[in-house]
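Colleague: Okay, here's the prediction I keep looking at, along with the sequence it came from:
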Amino acid sequence: MQFRNILEELEVTKFKKGIEREMENFFEDMGFSIIEPRVFEDYDDFIRSNSRWDSSKTVKVLGGDSRIYILRPDITTNILSQIFSKWEGEPPLKVYYNSKVYRNESRGKILQNYQMGVESLGDDISKADGEIVEMAMSVMSNLGEPYILEMGSTKYLDGFFREINLNLQDEIEIRNLISKKNSDSLKTKLKSLKLENTILDKILDMQGDMKEVLDMARAYEMNEEMKGALDSLERVKELFIHKDIIGKVKLDLSMVPDLGYYDGIIFKGYCLGVPTKILSGGRYDKWTKKYGVKVAAIGFMIDMDLVTRIRIKGEK
């Protein structure tokens, strides 16, 4: 955040710390314990594990052993190695963090972004899905502004791509076009691959009311992975109806995650008038296997710089 003078910086910092204390109390009331992420990560490990990540955005540091390290660009992957070096998967573990990530900006400056977030590990999947998504919506509702939670599932598209077995380059190109909502280029690409009469041709239309989108998706032929993705979203939908918060949720089956480790329900939170996501998260069960123990895992992160701006605006 940019400040006009030191007094404004002190005032905003004090305000942000107040919000952080509110969230910490909320997380602890929900049974989560704080964890301190490490500052450095091994560069090769991170890039190997995050193939969709733009490596030019990582802040690189040369260690005393001549190996290349990076200042953490993502907190979830950072704390998992820390957790699994001391934990064998039982009993369920719930943690939250309050820290910063570091990324290179296009102008050569290092961006420091304040984030808070939670991770639920080893708990029952349906229970944890409901708890984490409801917590995310509680955080959004406390901003005091109209908001929407966009939800999807990586398994829906993943299941389809495994079915058609495209070459990797074509699959990556299609995923990028879907992510950018580039309808014209997507149609051209699908036509060149003779895929114009598949769900990929309709995927950008599969967004909106949860019931309507689920009904639309079920009208197409599906394999077991795709059906399982819709079933998991159906269970969360039923929770929303019961809690009377369904109107705040938009289902988007074309949603592509920013990071490659998600493998199930994914979601992003937006506020009216703010073009970038304020909150994002999802399920990443398969990813935990990389650390030696596969467990159910889901969480989300909150952009505290954006939250602070929104809350300050609401106070004026």
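Modeller: Perfect, thanks for sending it.
Colleague: Please make it C-alpha for all contacts and neighbour counts, starting now.
Modeller: OK.
Colleague: SS state for the residue nearest the centre of the chain?
Modeller: Of all residues in the chain, the one closest to the mean position by Cα atoms, centre = their mean is residue 281, 2.8 Å from it. Look at residue 281: counting by DSSP: H, G, I helix; E, B strand; the rest coil, its state is strand.
Colleague: so what's it up against?
Modeller: By Cα atoms under 8 Å, 6 or more residues apart in numbering, residue 281 lies in contact with 266-268, 298-301.
Colleague: now swap in residue 62 and tell me
Modeller: 68-69.
Colleague: Can you tell me how far it is from residue 72?
Modeller: From residue 62 over to residue 72 the distance is 14 Å, taken as Cα to Cα, to the nearest Å.
Colleague: Could you dump the contacts of residue 281 into TSV with secondary structure added?
Modeller: Formatted as TSV, those follow (three-state DSSP):
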residue	secondary structure
266	strand
267	strand
268	strand
298	strand
299	strand
300	strand
301	strand
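Colleague: By neighbours, which of these wins?
Modeller: Of the contacts of residue 281, residue 298 is surrounded by the most neighbours, 29 neighbours in total, counting by other Cα atoms under 10 Å.
Colleague: Please name the residues that touch that residue.
Modeller: 119-121, 128-129, 132, 281-285.
Colleague: and residue 159, how many residues sit next to it?
Modeller: With other Cα under 10 Å as criterion, residue 159 counts 18.
Colleague: Would you state the helices of the stretch 201-316 of the chain in chain order?
Modeller: 210-218, 224-243, 304-315 (DSSP state H, counting those that start in this stretch).
Colleague: Save those helices as JSON lines, and put in distance to residue 104 and mean neighbour count too.
Modeller: Supplementary listing: those in JSON lines, determined by distance: least, Cα to Cα, whole Å; neighbours: other Cα atoms under 10 Å:
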{"stretch": "helix 210-218", "distance to residue 104": "37", "mean neighbour count": "16"}
{"stretch": "helix 224-243", "distance to residue 104": "35", "mean neighbour count": "16"}
{"stretch": "helix 304-315", "distance to residue 104": "17", "mean neighbour count": "16"}
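Colleague: And here is the other one:
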Amino acid sequence: MKFKNISEEMEFSQKRYNLRKDIENLFIEKNYTNYETNIIEEVKENLPADIQFEDEQTVKIIGGNGKISVLSRDITTNLLNNILPNWERENNLKLFYYGKTFKNTNSKILENRQMGAECIGVDTIDSDKEIIQLITSIMSKYKDNYIIEIGTSEYLKGILNEFYLDNTEYKTIINLINKKNIEDLKIYMKKFENSPSKEALLSIINMRG
């Protein structure tokens, strides 16, 4: 974003900060815990380079030792990959996050800010109600008229994208998840033994919210 002068830039920066703090305080009042993910993600060593980097929008970086990493493309997927392998079913988690994601375009690298919340192990209806109430509180403070769009979460799609599945593999996994068939899913996922997202995918059957 371009500004006419430094005063305009400082005013915009302060408004953005105030909005972020207002939203964070609302989450904290509802007992959500802040969770920070890493901007830099390690690539999957078990996949060939031509498969890993087929997404032209991924921003790649090379370290001093020649090792290739990528800049975070989605915070939700990153968060769940970190949380789910160690998540215990009896633990209810209410998390909120704020961070930057990156996308490579033909002309430049785009830097976006992403903020959101995840309820893991919490009753779906209760968590959905709470999130809608929070959104309403935030939007009504800044606008008289607004639209809330309600759709399904993208975290499952994000995790599945980590495996670079063909169409048959994708449909098989989705079918097993929909049927909550954890045993057959574990057997099927043995072919992806070295993927860091495997445990996150297996844990998703036990999630509510």
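Modeller: Good, I have the coordinates. In this text, all values refer to a predicted model and were calculated from it rather than measured experimentally.
Colleague: now what about the TM-score between them?
Modeller: Remark: TM-score between the superposed chains equals 0.65 [TM-score structural alignment, normalised by the length of structure 2]; 167 aligned residues with a Cα RMSD of 3.5 Å.
Colleague: if we can go back for a sec, and for the residue nearest to the centre of structure 1, nearest residue in space, chain neighbours not counted?
Modeller: residue 300 (3.8 Å; Cα to Cα, 6 or more residues apart in numbering).
Colleague: I am assuming that neighbour contacts residue 115, so please confirm or correct that.
Modeller: No: between residue 300 of structure 1 and residue 115 there is no contact under Cα atoms under 8 Å: 10.2 Å.
Colleague: In three-state terms, label residue 61 of structure 2 for me.
Modeller: Classified using three-state DSSP, residue 61 of structure 2 is strand.
Colleague: actually residue 120 of structure 1, not the one I typed
Modeller: Criterion first, three-state DSSP; result for residue 120 of structure 1: strand.
Colleague: Quick check: residue 68 of structure 2 vs residue 61 of structure 2, distance?
Modeller: 6 Å.
Colleague: same question but for residue 138 of structure 2, I mixed them up
Modeller: From residue 138 of structure 2 to residue 61 of structure 2 the distance is 36 Å (Cα to Cα).
Colleague: all strands for the stretch 101-250 of structure 1, in order.
Modeller: Assigned by DSSP state E, counting those that start in this stretch, the stretch 101-250 of structure 1 shows strands spanning 110-121, 147-153, 207-208, 249-252.
Colleague: With mean neighbour count added, can I get these in CSV?
Modeller: Converted to CSV, these look like this (neighbours: other Cα atoms under 10 Å):
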stretch, mean neighbour count
strand 110-121, 20
strand 147-153, 23
strand 207-208, 18
strand 249-252, 22
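Colleague: Tell me which stretches of structure 2 form helices.
Modeller: 6-29, 49-52, 75-83, 124-142, 155-161, 167-178, 182-188, 198-203 (DSSP state H).
Colleague: Can you lay out those as CSV showing distance to residue 105 of structure 2?
Modeller: Conversion of the helices of structure 2 to CSV gives the following (distance: least, Cα to Cα, whole Å):
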stretch, distance to residue 105 of structure 2
helix 6-29, 25
helix 49-52, 17
helix 75-83, 19
helix 124-142, 31
helix 155-161, 19
helix 167-178, 26
helix 182-188, 36
helix 198-203, 29
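Colleague: quick one: which of the ones you listed is nearest residue 106 of structure 2?
Modeller: helix 49-52 (19.1 Å; Cα to Cα).
Colleague: of all the contacts of residue 281 of structure 1, which two lie farthest apart?
Modeller: 268 and 298 (13.4 Å).
Colleague: hmm, back to that, Throw the strands of the stretch 101-250 of structure 1 into CSV and include distance to residue 5 of structure 1, thanks.
Modeller: Listed next are the strands of the stretch 101-250 of structure 1 as CSV, based on distance: least, Cα to Cα, whole Å:
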stretch, distance to residue 5 of structure 1
strand 110-121, 19
strand 147-153, 31
strand 207-208, 44
strand 249-252, 40
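Colleague: Please identify which of those is closest to residue 228 of structure 1.
Modeller: strand 147-153 (9.8 Å).
Colleague: angle of that closest one against helix 224-243?
Modeller: 150 degrees (axes from the mean of the first three to the mean of the last three Cα atoms, to 10 degrees).
Colleague: Strand 147-153 of structure 1 vs structure 2, average offset?
Modeller: Following the fit onto structure 2, the mean deviation recorded for strand 147-153 of structure 1 is 2.9 Å by mean Cα distance after the TM-score superposition for structure 1.
Colleague: what's the angle from that strand to helix 125-141?
Modeller: Put simply, strand 147-153 of structure 1 runs at 150 degrees to helix 125-141, going by the same axes, to 10 degrees.
Colleague: Quick one: list the elements packing against strand 147-153 of structure 1.
Modeller: helix 125-141, helix 224-243, strand 249-252, strand 265-271 (3 or more Cα pairs under 8 Å, 6 or more residues apart in numbering; DSSP states H and E).
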